[in-house]
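sequence plus the predicted model coming up.
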Amino acid sequence: MIVLTGKSLTLDDVGRIVFQNEQVVLCDRQREKLKQNREIVEEMLQDKKVMYGINTGFGKLSDHRISDEDLEALQLNLIHSHACGVGEPFDEKISKTMVLLRANALAQGYSGVRVELVQSLINLVNANICPVIPQQGSLGASGDLAPLSHLALVVMGEGEVFYQGKRMPSMDALQGNGLTPLILKAKEGLALINGTQAMTATGVVAYLEMEKLLHQGELTACMTMEGLRGIREALDADLHRVRGHQEQIDVAKRMRHSLQDSKLISSQGEFRVQDAYSLRCIPQVLGASWQTLHYAKEKLTTEMNAVTDNPLIFSEDWKVISGGNFHGQPIAFTMDFLKLGIAELANIAERRIERLVNPQLNDLPAFLSPNPGLESGAMIMQYSAAALVSENKTLAHPASVDSIPSSANQEDHVSMGTIAARHALAMLQNTRRVIAIELICAMQAVEYRGVEKMATSTREFYNKARKVVASIRKDRVFSTDIERLTAWLKESDASQVMNQIGEVENV
């Protein structure tokens, strides 16, 4: 059971809640703070105090005063008019993460909402009811308005959800779990949609997937080193110590552990003095990719526990302040930076694929084919990897440098952070396919060298992967192999991968 305080949610917590269905409960102290904060809103309404989005219109319409009898209609109209998302829906895991993060943000007690609203979001999380939320339509400032409006529809018993493997009307899933839709009171519609939870949720899932893929990429690179008889000295601890980057040092340490009993890697001067950069510089390149991930962890953790609503109600001082905490610039920059780390994981892997299949660069059968000439073997797998890497380069263009004014130029600078996060996730899927292709080629290469000579860690990884994709005995439709292995990499348990690659000290 994870207790939501609004301030203490971790990436590990999100992983347990979203991927392992751990239950969530609202902190008692925050429950009381929410009640106090809501009382302030009610008293200010009674005093006829003008408050943005509570008894005024929105955006450029903020100068329009709303009568007391229309306050509930104002919130309903807000959600209906702003539910303009288009395109394919977000993955259920991202949708569930959005609900969790919105509940966590509101739980801090600065948004003027009722306890019942936060509890309704927690109920959705615990019942694994995931709103159907279109991916496109957010500018990443004024909050993720369009995506979060589709989330808000479900709270009201409208819209659609994913539940128990099916897409259905939200009321069907709510009633099936004994849940009642809410009628949104003053401020609550705005509180639901004024935030960065679409981009942050997408970023969190991207982080969790990239962390696992980096470990898988390291282990696959170790197998490639065995297939190409890479030089062990490139992983020497002293070499990396004097460079000083901790992530580089850690990658080299894990790779040394994974290859410690390998009889396939070579020593300096045994076959050649130096390897190509795609083998020799694995710790330097992947270490830098880990740096982008660590930066993302810091910023995502902050944003997961941030108050990103507008306006904010400070109960102690009876203040209602309109600001811009909904602006997604920190996450936009974070996701654009993360995209560089993803791109380079794929770039260097594709270069190793080329070294595995190119007969001019190794002493293996041409294109790893059992019958070169008559059969093409892995030739076109490298083409696919190159295409995926090239596509990543276009997706890596920073979304955060773009801005288009909206709301009659009232909202004249926006972050495009949700686009950046979505592109990061698309790049991860491309990169996972590149790693799958490298793994297919590396497994074929070590078979030519002798599987019995592999290191214990890489041989265990080889044995598991061989249950998914068979050895290449003749040409076949390799697309099926690539997709099957890609799915296996995505579904593999992260802790097993990390244990296998050697999360050890003193190596």
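Looks like it arrived, so ask away. Residues are numbered from 1 along each chain as shown.

only C-alpha atoms from now on, for both contacts and neighbour counts.
OK.

which strand or helix spans the most centrally placed residue in the chain?
In the chain, the centroid-proximal residue (CA atoms, centre = their mean) is residue 206; its distance is 1.4 Å. Using DSSP states H and E, residue 206 falls within helix 197-227.

after that helix, which helix or strand is next? Please name it.
Remark: after helix 197-227, the chain's next helix or strand is helix 237-241, criterion DSSP H and E.

in the helix or strand just after that next one, which residues are buried?
Note on helix 237-241: by DSSP H and E, the next helix or strand toward the C-terminus is helix 246-258. Using 16 or more other CA atoms under 10 Å as the test for burial, helix 246-258 gives 247, 248, 249, 250, 251, 252, 253, 254, 255, 256, 257, 258.

for comparison:
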Amino acid sequence: MQNIILTGNTLTLEDLVEVARHGATVELSEEARQNVITSRAIVEDIVAKDKVVYGITTGFGEFSKVKISQEDCAQLQENLIRSHACGYGPYFTTDIVRAIMLTRANALSKGYSGVRPQTLETLIAMLNKGVHPLVPEKGSLGASGDLAPLSHMVLPMLGLGEAEYQGVHMSGKEAMDKAGIPIIKLDAKEGLALINGTQVLTSTGALAVYDAIGLIKLSDITAALSVEALRGITDAYDPRIHVIRNQRGQMVTAKNMLKLLEGSTYATRQGELRVQDAYSLRCVPQVHGASKDTILYVKEKVELELNAVTDNPIVTREGDIISGGNFHGEPMAVVFDFLGIGAAEIGGISERRLERLINPQLNDLPAFLTKDGGLSSGFMITQYAAAALVSENKILAHPASVDSIPSSANQEDIVSMGTIAARTARDIIDNVKRVLTTELMAACQAIDFRANDGFVLGKGTQPAYDVIRRDVKFMERDNDIEMYKELDKITALIDSREILTAVEKAVELEY
């Protein structure tokens, strides 16, 4: 099992996935530990000298005007967590919770937050031993950090709230006891340091980006199979077309399509059967390419944020405490809105290819890809379901970041709604996955109707077809199957990345 060393500066998206989804353990680097110790000493000096500093010896938000006595500084931090833990709705999945814990620990390890080393080690121990706080999805404005959900993350550290341990939901205290992790009592600034950051929105969006990278590669594979099923024209992917536009994603996609279709006799050349294809086949490089560029841009922003300090106030190396606005989620809110739009477009073009596969007015295949039309509906309603997901994505793709509602008596008068942006991007990507699932299944069905003509699949499409046909067979008639179960099998192949892995052993795909 991989072990990730936290320095505060080197966490990658791939590291995040290893910890969140594959159980990699986490360890604090010695340099980071020393930075944390130095930062903590500054906070303790402020408390000892009874200086007035926001969040340490004052209340929060509008209550920053209220001075807190030295003896109440610790109670202030616990009160903060208890009152701010007011999230609502379904809980984040375990992988997102683990990502949240990891990114918060990484931010604290930079040594600008003023927590004690033992507090940070408690969070790391929970991650390593599998104590996962139950964190409701809803309730964050994405400014002043993800206050409500991060407070739910902290509750079990104090023996409060609820957590999952070894797959069972229980009280936070019971989970900590079972894992052998002592609960803690927060000291000055620690509550604020634990919850004043963008880690919920960043972690949710980061995992969505990772999934989007896999889906954008899969979308090229899916499109290539549809090109073969519809005997599409490969001239549209000629590099001479794309280099003169000079859009990176477009050129990469065209290259991917030619690699995938290399050696295919299903695919045709310009003028062989028709002069040109419909946009959903001909413009794959332009549409998929735009989404690739979107996803790459968002990934770059995410990896900056994974190693960012998003606290307020900041404990500087020089010993100053500075109030600022690094907790504001706007830099990530706008990019996650962008991610959702880019992903939605992949679902949109996929559904249009699906329509071309099943509509007898648009191809020379049996209507709705069934031998038994009339008695069997075949793939007719799969397009309905895909169209519903695409339409839902159009609603979800409305940007969250353009909205704001003032909070804390107008002290916090412009907020990001970045956590909503991240959650909706995640949901869009999940919907797109099912649309691509449906197109994959339909394309393989259509290809099988042409199998007796002796055609050969492409170098990259053959491995994809083989993996799918291992688990999902040609559908003779409706009474042979329950459609959702067949679709679920392909969705599982996407989730496990088996299709993508098989193809990338044959051809290298870019994104």
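Happy to help now that I have it. Keep in mind it's a predicted model, so treat the numbers as computed, not measured.

if we can go back for a sec, so what does the residue nearest to the centre of structure 1 match up with in structure 2?
Mapped onto structure 2 by TM-score structural alignment, residue 206 of structure 1 lines up with residue 208.

okay, now the nearest residue to its match once chain neighbours are set aside: neighbour count?
Leaving aside its chain neighbours, residue 208 of structure 2 sits nearest to residue 426 (5.0 Å; criterion: CA to CA, 6 or more residues apart in numbering). The number of residues packed near residue 426 of structure 2 is 24, by other CA atoms under 10 Å.

please apply the same query to residue 274 of structure 2.
With other CA under 10 Å as criterion, residue 274 of structure 2 counts 12.

that one in helix, strand or coil?
What DSSP: H, G, I helix; E, B strand; the rest coil gives for residue 274 of structure 2 is coil.

does residue 196 of structure 2 touch residue 326 like I think?
No: counting by CA atoms under 8 Å, residue 196 of structure 2 stays clear of residue 326, with 9.1 Å between them.

common neighbours of those two, please.
Common neighbours of residue 196 of structure 2 and residue 326, using CA atoms under 8 Å, 6 or more residues apart in numbering, are 310, 311, 312.

tell me the residue in structure 2 aligned with residue 288 of structure 1.
In structure 2, the residue matched to residue 288 of structure 1 (TM-score structural alignment) is residue 290.

please pull up the equivalent of residue 228 of structure 1 in structure 2.
In structure 2, the residue paired with residue 228 of structure 1 is residue 230, using TM-score structural alignment.

residues near that match, how many?
By the criterion of other CA under 10 Å, residue 230 of structure 2 has 25 neighbours.

check contacts around it.
Taking CA under 8 Å, 6+ apart, we find residue 230 of structure 2 in contact with 267, 357, 363, 446.

highest neighbour count among these?
Neighbour max across the contacts of residue 230 of structure 2 (other CA under 10 Å) = residue 357, 30 neighbours.

and that one, what does it touch?
Residue 357 of structure 2 sits in contact with 226, 229, 230, 363, 365, 368, 369, 442, 443, 446, where contact means CA under 8 Å, 6+ apart.

between residue 196 and residue 326 of structure 2, point out the one with more neighbours.
Per other CA under 10 Å, whichever of residue 196 of structure 2 and residue 326 has more neighbours is residue 196, with 28 against 21.
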